[in-house]
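Asker: My questions are about this predicted structure, shown below with the sequence.
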Amino acid sequence: MKLIKQKCAVAIASALLISTALSVPAYAQESNAEKSQSMDELWGDSAIDKAKHANAERGEWFAQDKYSMFIHWGLFSIPAGEWQGKTYYGISEWLMSGRVADIPKQEYKELAAQFNPTEFDAKAIVQLAVDAGMKNIVITAKHHEGFAMYHSKSSTYDIEDASPYKRDPLKELADACAEAGIGLGFYYSQMQDWYEQGSASIPWSSEKQEGDFTEYFERKVIPQVTELLSEYGPIRTVWFDTPGDMTKEQSQQLVDLTRRLQPKTMINSRIGNGVGDFSTLGDHSLSLVNHPGLWETIDTTNNSWGDAWYDKNWKSGTEILHRLISTVARGGNYMLNIGPKGNGKVPEMAAKGLLRAGEWLRHSGETIYGAEGSPWGRAQAWGDITVKGNKLYLHVFDWPENNQIHLAGLKNQISSARILNSEEPGLIDGLFGENSSEVTFDKNDNGFTSFTLAMEKPDVLVPVIVVELQGKPEIDKTIGIDPSITTTLNSVFASCDGCVKKEIRWMQKFGDWNYANNLLRWTDGAKGEWEVDVAESGDYFIEVEYSADDVVDYSEWVFSFNGEILMMQALDTGERKNSKRMGGGKTLYRYRTDEVGVVSLKQGKQSITVTPKGKVVGGGINLRAIHLTPIVE
């Protein structure tokens, strides 16, 4: 028999969960940083449902642009993840931190005397963003290290006063952005400033702290934000980070300052205390569900934000597009980071992926810019969907072998369907061959719409089918089980009785965040359940993706497919509580995917359930997803 496997990398967690075996921790122990705040505490009250979204006029460009460039560049770009001959794996811009190399202030500040980025070319970076299809650039004006990457009058710890470079790269970037007609924004770390704190290991709240946050806030933060909003022309975004335990009054003071100096400037939710214009998800977080309002995902072209000499895990143009499309399809914006080297040069492989994606956006950008999220509220087995008015854009990530894709729950009648950027057939096509852009469609009695393609996969990174509807989309959101390709039932779409549905996150390396939605904390007799709509009766191969520790090892789980039962005995996947890698007694999660059997499913709507067998131990498995693959003889 032949299994038609889904090739999309989104569901393959195991590839993301292989860690490098090290004889010693890759970064300094948590104890080196006295009473360190967790990242949840540092990010502060910036949850997506707490942001005060911008008014329509101020947020108009944000809703239209969808795709921006992030730049992390600073003193940290010089060591690039290495200190005194030792490599610290993780995000390089945190190298000074007590969580990583724990570098004393006096040693770290010596990097400024070495900082002479003669290969920095503002016009070339802006042109890269333009060619990549990005509409804005946000660059680090001051990261947590405290070093200003512009000529600041409020501190001599800046690139023009403290380095041999003697230029203002942010001014050069502002001029280049204005000339190219794209937006500019500044990243500013408002609470963490390890230089002013005297050490990255001594928080403002520490009894050992000799400085005072309020004094620093008034002396440095307010003046520097004023400089950035006064001396560099129109600013699209002030992108704040890690507000920690700043008061609401302090967050509002920065908002009021921004409104006074640049009324149209947008502020992200990491200003803290729920006073931002738009929400920023956690680092590297790709949402599986749609969110209301204005929000963004921030991501990197490799793993680290700042340049890291060892990090060669570059995203291809195809992967960049998949992540961009999926974010826009969830209703969000995508901001993708590059980390220039200490000499100012953009890594070649980062640029290569961006430019490949940019080629696609030149001919298919209408599916991204100004588009709305998918009315289905989730990805499809074969790809994802964006919307403009009565047009659906079906982005096909995994081109089917039989040239047919299936869409569940579309109630509208269809006026037309075609491959994007394919014209009407010319004379030669009409005389000697069929129209290669033709897409035929059938509204089936089973509630699915089938699209049949009259051509092999187009020679583009992501083919798009444009479907014009009669009226705005009307959708039955029941998850469809595809008859041709693997369908993944993620736990975020399940109901849960006697268990908890929750997103968890963990770090493989410091700052390298991974996310997973789970059904967890099971109690005796609990049940997780998905409502699905099976397109075609047939046999389906079932796999279960989960994480478990040695306590949960050997536990049994019952999966019911409309009455047909499959059993799974859980294995210890290597999940570890109190992991050294996580610090602070937190858990390092490791997922595996087990093959559990074959079931015969009948066409139509039905439920799929999972329950623990017998008494639950250790809270049970962390169930991430069930994968259903149709079997073709």
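Answerer: Nice, thanks for sending it over. Numbers count the residues shown, from 1 in each chain.
Asker: okay, CA-based contacts and neighbour counts for the rest of this
Answerer: Noted.
Asker: Can you classify residue 223 as helix, strand or coil?
Answerer: helix (DSSP: H, G, I helix; E, B strand; the rest coil).
Asker: So residue 139 belongs to a strand, correct?
Answerer: Yes: per three-state DSSP, residue 139 lies within a strand segment.
Asker: That one touches residue 70, doesn't it?
Answerer: Yes: using CA atoms under 8 Å, residue 139 is in contact with residue 70, at 5.9 Å.
Asker: ok, now how distant is the residue of the chain most remote from its centre from residue 480?
Answerer: For the chain, the largest distance from the centre (CA atoms, centre = their mean) belongs to residue 431, which lies 47.7 Å off. From residue 431 across to residue 480, the span is 39 Å (CA to CA, to the nearest Å).
Asker: One more: residue 285?
Answerer: Separation of residue 285 from residue 480 (CA to CA): 25 Å.
Asker: between the two, which one's more packed in?
Answerer: residue 480 (24 against 18; other CA atoms under 10 Å).
Asker: Which SSE is immediately downstream of the helix or strand harbouring residue 160?
Answerer: Assessed by DSSP states H and E, residue 160 sits inside helix 159-162. The first helix or strand that comes after helix 159-162 along the chain, using DSSP H and E, is helix 169-180.
Asker: Just after that following helix, pick out the following helix or strand.
Answerer: Where DSSP H and E defines the elements, the next helix or strand beyond helix 169-180 is strand 183-189.
Asker: Now do that following strand: which elements does it pack against?
Answerer: Under the contact criterion of 3 or more CA pairs under 8 Å, 6 or more residues apart in numbering; DSSP states H and E, strand 183-189 touches strand 136-142, helix 169-180, strand 237-241.
Asker: Redo these as CSV? Include mean neighbour count.
Answerer: Output for those, formatted as CSV (neighbours: other CA atoms under 10 Å):
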stretch, mean neighbour count
strand 136-142, 25
helix 169-180, 18
strand 237-241, 24
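Asker: Please enumerate residues in contact with the helix holding residue 160?
Answerer: With CA atoms under 8 Å, 6 or more residues apart in numbering as the test, helix 159-162 has contacts from 112-113, 115, 147-151, 156, 165-168.
Asker: Second structure for comparison follows:
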Amino acid sequence: MQFLKFVFSFLFLLQTSKVSAQHVSKSNEKMQWFADAKLGIFIHWGIYSVNGISESWSFFNNYINHDAYMKQLEGFGADQYNSQEWVNLIKESGAKYAVITTKHHDGIALWNSKAANATTTIKNSAAKKDLITPFVNDLKKAGLKTGLYFSLPDWSYPDYDIFTRERKRYDLKKNPKRWSIFLNYYHTQLKELSNQYNPDLFWFDGDWEHTSAEWQTDRVRSLLQNKNPEIIINSRLDEQGDYETPEQGVPIVKPTGSYWELCYTMNDSWGYQPYDSRYKSSNMIIRTLIDCISMGGNLLLDIGPKPDGTIASEQVKILKDLGRWTNKHADAIYGTTAGIPKKHVNAKTALSKDKKQLYIYLDFKTTHGIVLSGIKSKIKKVDVLGNDAPVETTKLNDTDYIFDIKEEQFDKDATVLRVTFSGEIQLSEEKDEPISFQTLFEVTPATDFTNLNLSTLSSNLNDGINIFDNTNLAADGKDFKSGIKNSKKSINEWVIKNAEALYKTKAGIPTGHYQGNTVLSADKQTLYLFLEGEPTGPISIKGLENRISRIRVVGQGTMLNHEIYNKLYWSKIPGIVYIDIPKEILDTHLTVIAVLLDGPLKLYRENVGAIESNL
């Protein structure tokens, strides 16, 4: 009998594990298009564009009273709305899906909702139109995936418990009947959206206001899956989501989930705000996309149409510029997976699904070659996407290579170098020996390895290996002698010029905060950035909590400007520091930038999640 019980238990566990494996496999299948897409377009459109104010939050935070906010319905005409033009622009950008706000927290439905007491654009706005149907129809015709944004909170609905930050309509525990009315209302609206549009993705928002049980999220998921078993749901349907949704801040470390998407504004606003002119450059947006791709994620880039339905020229330009780059580099975008560790190449990278191709994204130009190290696989071919000219390859040893790219092969925003292997890429985990004084300073008769050696030096310094400790190097470089007979003049001059970044400096900051190598001063108040080549746009630092006192070029003293983007004044999460680098200040070999902080270095490395409060 005991034996039979054991056999039965074993078979039960085996069957359970099979079902679990099948569930994971099925989940992976439905997520494949999303994982391959890499780029989507977010659309925040609503009556808030009339006054150019914060969507929903403006009345919630009492910046404007609710009646005045809703009066914008009278000015929301959408008289120049052309959904086909929107879709054409989205497709031109290279995006594979779009997510449009069907209803924000203000409760205004952009489709013809028949739910009781629904406020809709067709009934209540000057537009007198269903704005979702034509867009979804055109999106599907274009072969793009459809995403619908839906706010769980509805601050305007009379039977929703929360009205503004200062006012509640009722306590749902004391008045469950009213809460039940609201649940029926929002579930009805979700059924409408699901049945009418059969979207590929639901993008929920606002789950922080109630618990999963109060929202009845398990019921919502079942409701949506009954119509479409393959429906994808974001992480903001509490405990029911398929992928993570960091917001505004580009992740410093790769999110833990298998699938994730950064939702990101072009300026500082989600909806149209005419006086928000702080647009990021197209170059910055392209490099943000690369950041996401290199970590295996997606970028959901936001646009905010005007109340008449047209899209601001600044936003159109960014989408078109993005399209130029994505069209040229499609192979290095769609269907790729996260790249290899930074120690192998000083650039962002991604891999093809079969792991036989490595894509190296270069947001700088250089005449000194690109070093790829620690590669055990045999290289079949090296080429630059969008350019047929050959790439000269020098094999330094069994695992290390230098690729020389011609001036005309560089892209103005980001060049993509493709390395094709004979099989799956195999990486060497062996640590390279730190560069020695002899190797650094010696004159090599055949090949000039100045840049390679300085790059290796900066990498060693970044790891806390400082060969200048216990030498005669002073902070000002004065009277420095390498002690190497016939030492290389260019190296000697570089060391003297950049002595302050070498003298008693300590290991740099962790990977993810800055693309290149770094070191810290002994008091940890100056961060030194090593910069190879000529950047195509401003260089960036992520997750820096300190205030910046000043930024200068080491060895020159030239002061540099910086700007901070995506810093929400009420949030503890730091913004992204962008530093403009004039071409004139670049060192022939390796530029060093000193960032003076207001105190010892403080870094933010937590996950960047959904924005749950918008003051």
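Answerer: Now that the structure is in, tell me what you want to look at. Please read these numbers as outputs of a predicted model, since none were measured by experiment.
Asker: Quickly note the distance from the residue farthest from the centre of the first structure to residue 52 of the first structure.
Answerer: Taken as CA to CA, the span from residue 431 of the first structure to residue 52 of the first structure is 59 Å.
Asker: Same check on residue 541 of the first structure?
Answerer: Residue 541 of the first structure is 45 Å from residue 52 of the first structure, where distance means CA to CA.
Asker: What count of nearby residues applies to the counterpart of residue 463 of the first structure in the second structure?
Answerer: Matched across to the second structure, residue 463 of the first structure falls on residue 415, judged by TM-score structural alignment. When neighbours are counted by other CA under 10 Å, residue 415 of the second structure registers 24.
Asker: Check the one 5 residues further on too.
Answerer: By the other CA under 10 Å criterion, the neighbourhood of residue 420 of the second structure contains 21 residues.
Asker: my guess is it meets residue 382, correct?
Answerer: Yes: the pair residue 420 of the second structure / residue 382 is scored as a contact, 6.2 Å apart, by CA under 8 Å.
Asker: number of nearby residues for whatever residue of the second structure lines up with residue 314 of the first structure?
Answerer: Matched to the second structure by TM-score structural alignment, residue 314 of the first structure sits across from residue 279. By other CA under 10 Å, the residues close to residue 279 of the second structure number 17.
Asker: any idea how far residue 279 of the second structure is from residue 315 of the second structure?
Answerer: Separation of residue 279 of the second structure from residue 315 of the second structure (CA to CA) stands at 9 Å.
Asker: list residues touching both of the two?
Answerer: The contact sets of residue 279 of the second structure and residue 315 overlap at residue 266 (CA under 8 Å, 6+ apart).
Asker: what residue of the first structure matches up with residue 329 of the second structure?
Answerer: Looks like residue 329 of the second structure aligns to residue 364 there (TM-score structural alignment).
Asker: circling back to that earlier point, what does the helix holding residue 160 of the first structure correspond to over in the second structure?
Answerer: Mapping helix 159-162 of the first structure onto the second structure (TM-score structural alignment) gives residues 121-124.
Asker: Next, the mean deviation of the matching stretch compared to the first structure.
Answerer: Its aligned residues in the first structure lie a mean 0.8 Å from stretch 121-124 of the second structure after superposition (mean CA distance after the TM-score superposition for the first structure).
Asker: coming back round to it: please pick the buried ones from the contacts of helix 159-162 of the first structure.
Answerer: 112, 115, 147-151, 165, 167 (16 or more other CA atoms under 10 Å).
Asker: on that earlier part again, wait, the match of residue 463 of the first structure touches residue 362, no?
Answerer: Yes: counting by CA under 8 Å, residue 362 is a contact partner of residue 415 of the second structure at 5.0 Å.
Asker: Counterpart of residue 56 of the first structure over in the second structure?
Answerer: Alignment note: residue 56 of the first structure maps to residue 28 in the second structure; criterion TM-score structural alignment.
Asker: Its match: helix or strand, and which one exactly?
Answerer: helix 2-37.
Asker: mean shift between the longest helix seen in the first structure and the second structure?
Answerer: Longest helix in the first structure by number of residues (criterion: DSSP state H): helix 348-364. Aligned to the second structure and superposed, helix 348-364 of the first structure gives a mean residue distance of 1.3 Å (mean CA distance after the TM-score superposition for the first structure).
Asker: Show me the contact partners of that helix.
Answerer: The set of residues external to helix 348-364 of the first structure that reach it, using CA under 8 Å, 6+ apart, is 128, 131-133, 301-302, 314-318, 320-321, 338, 420-421, 460-462, 464.
Asker: Just these: which are in helices?
Answerer: Counting by DSSP H, those place 128, 131, 317-318, 320-321 in helices.
Asker: Next, give me the two most distant ones among those.
Answerer: Greatest spatial distance among these (CA to CA): 128 and 318, at 17.3 Å.
Asker: Tell me the spacing between the match of residue 329 of the second structure and residue 306 of the first structure.
Answerer: The spacing between residue 364 of the first structure and residue 306 of the first structure, counted by CA to CA, is 30 Å.
Asker: ditto for residue 336 of the first structure
Answerer: Noted for residue 336 of the first structure: a distance of 12 Å to residue 306 of the first structure, by CA to CA.
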